[in-house]
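Q: Build the 3D model from these lines:
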Amino acid sequence: MSCVKYLLFSFNLLFAITGLIILIVGAKSEINAHPYVDLTDESFYTSAPVILIIVGLIVFVVAFFGCCGAVKENHCMIVTFSAFLLIIFIAELAIGIAGYMKHKDLETSLMRSLNDSIKHYSNDTSIQHNFDIIQTDLQCCGINGPADWKNNSLPIPSTCCAGQELVENTPVTCTETSPTLHKKGCLDEILTHLKPLSLLLGGVGVGIAFVQLLGVIFACCLARSIRSQYETV
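A: Got it, this is the predicted structure:
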């Protein structure tokens, strides 16, 4: 039991570190995903980073229960630790699996959402704002190229032309013959940003979940040892 106790205590130090990793990954994903996720119809990319941030904060509380329970050999605290850890394991495993699944469907979903959004560019300020940010930051134009605007009976936005958004505080006209027109479409550029994000969420979720599963096993062994010792006494 003494061996298991110190293994569990050491594990909780590692557990606290994994909590920090989860928190950082969640926060980084939340920052990097916007405004690209606003033009998709996948709720996974908005909810998964938030869930990871919450899980990362909870991990510190759970690690406290684990450390105190291991040092004091408190059966109740160790059982509480095991229960929390099991819930977190399930949540992270679900995020990890979803991340890999969404990675495969991302291009189809994004294409469908962008085609629906571009039609409302002229009358929806939020869609207009997101498209303008993406076209400026990623130096792209339209979905597959500048022709997408013409196909939807819309003028090419000024943000499709690099460095020419304003001239004397007046929006410039961006055309297919403009020398600074972005030639590449935004679909591939957004996929370049979001696909690694889904893989990162998936890898962190599955990888750390199995590390934490070891904590559940150690905690259960220690709790059983403590209970057996009390029954013997």
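
Q: use CA for all of it now, contacts and neighbours both
A: Will do.

Q: so what's the residue nearest the centre of the chain closest to, chain neighbours aside?
A: The centroid of the chain falls nearest to P49 when counting by CA atoms, centre = their mean (3.6 Å). Distances taken as CA to CA, 6 or more residues apart in numbering put G26 closest to P49, at 4.3 Å, once the chain neighbours are dropped.

Q: run this one through as well so I can compare:
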Amino acid sequence: MYQERGHRLFQMPHYKYQGAQVSCVYKYVLFTLNIIFWIAGAGLLAITFWAWNEKGVLKIQSISELNGFDPVWVILVVGVLTFILGFTGCIGALRENICLLKFFSIIIGTIFTLELAAGILAFVFQDWVKEHVQNFIRDNISVYRNDIDLQNLVDAVQKYMQCCGAAGPNDWDNNIYFNCSAENVSRERCGVPFSCCLPDPAQNVVNTQCGYDIRTKTKNKVEDSLVIYTKGCVQAFEDWLPRNIYIVAGAFLVIAFLQMFSIYLARSLISDIEALKAGWRY
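A: Model (predicted):
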């Protein structure tokens, strides 16, 4: 009897809760997913500053003076969003912080809604989107030589899509080095970049001069089609999309699933944490 009372006397007090628990599965799955995105975001930010440093435009005033579309901005925006979301989701799950988890789920939900709205609007207003995409490509063709990242992006798109220009090779008249005007003294006058040229299986080394003089008045369209791509990149994309619709749809479904799954995990954790706090007692 005495031993039993002594045991009760020295028993340490502790907190109890009424049945509610935070799911460890949800918590650490969300933590694992977001720590991967957090590291990926940090990597994208590192790539951004490395690319700008290589171009010598690391100063803010120099960055603002860039002409045309700089692909590094896309990496920067994606990197910042990924880093912030990875940080809030990771710390929110690990520390069971309701504010961070709510911020995480709201931002993911907003991004998902914007993606869905953009897809619907692009489908409904196809002609408007096509026109603006063509103008966007032409504007960046005009500054093709001004930014090495933009130049590499244009070349990669033209080689992969097997196209030339926005609507066709003559879009390269918008560039001061490739236009056919009499005032142009460039050796690339009335030509196109090498990425417009059809690959020659007999050549192991890329011929960067294959597009020289290809658009001169003495050339006809039949001959051009045997040397360069004559289809515009917008039309090439329209032809490419139906052939790869399952790949594109699958990619969008995977992205949508990850977003919705992340929101589900975050909201489930919030519910568990709120239920646990409501049931605390001594």
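
Q: circling back to that earlier point, give the buried residues for the helix or strand containing the residue nearest to the centre of the first structure.
A: Secondary structure from DSSP states H and E places P49 of the first structure in helix 44-72. Neighbour counts over helix 44-72 of the first structure (16 or more other CA atoms under 10 Å) mark 44-46, 48-53, 55-56, 58-60, 62-70 as buried.

Q: Packing partners of it?
A: helix 2-33, helix 75-118, helix 186-232 (3 or more CA pairs under 8 Å, 6 or more residues apart in numbering; DSSP states H and E).

Q: isn't F15 of the first structure right next to V59, touching?
A: Yes: F15 of the first structure is in contact with V59 according to CA atoms under 8 Å; the separation is 7.3 Å.

Q: corresponding residue for I217 of the first structure in the second structure?
A: The alignment partner of I217 of the first structure in the second structure, by TM-score structural alignment, is S271.

Q: From I35 of the second structure, how far out is that match?
A: 22 Å (CA to CA, to the nearest Å).

Q: From the neighbour counts alone, determine which of the two ranks first.
A: Neighbours were tallied for S271 of the second structure and for I35 using other CA atoms under 10 Å; the higher tally belongs to I35 (19 against 15).

Q: Hmm, T88 and the more buried one touching each other?
A: No: with contact defined as CA under 8 Å, I35 of the second structure does not reach T88; the gap is 9.7 Å.

Q: Could you check which residue of the first structure pairs with A156 of the second structure?
A: Aligned partner of A156 of the second structure by TM-score structural alignment: I133.

Q: Share the number of residues neighbouring that match, please.
A: The burial count for I133 of the first structure: 16, using other CA under 10 Å.

Q: before we move on, what about F37 of the second structure?
A: As a burial measure, F37 of the second structure scores 22 neighbours (other CA under 10 Å).

Q: Nearest residue to it in space, ignoring adjacent ones along the chain?
A: Excluding the flanking residues, the one nearest F37 of the second structure by CA to CA, 6+ apart is G86, at 5.0 Å.

Q: L30 is in contact with the one you found, correct?
A: No: at 9.7 Å, G86 of the second structure does not count as touching L30 under the criterion of CA under 8 Å.

Q: my guess is P155 of the first structure contacts A147, does it?
A: No: P155 of the first structure sits out of contact with A147 when judged by CA under 8 Å, with a separation of 9.9 Å.

Q: Distance check, L114 of the first structure against D148 of the first structure.
A: Taking CA to CA, one finds L114 of the first structure at 11 Å from D148 of the first structure.

Q: Check C140 of the first structure too.
A: 12 Å.

Q: Same question for L7 of the first structure.
A: Taken as CA to CA, the span from L7 of the first structure to D148 of the first structure is 60 Å.

Q: Number of residues surrounding T170 of the first structure?
A: The burial count for T170 of the first structure: 8, using other CA under 10 Å.

Q: picking that back up, list the residues that contact the residue nearest to P49 of the first structure.
A: 48-53 (CA atoms under 8 Å, 6 or more residues apart in numbering).

Q: which residue in the second structure lines up with K119 of the first structure?
A: In the second structure, the residue matched to K119 of the first structure (TM-score structural alignment) is S142.
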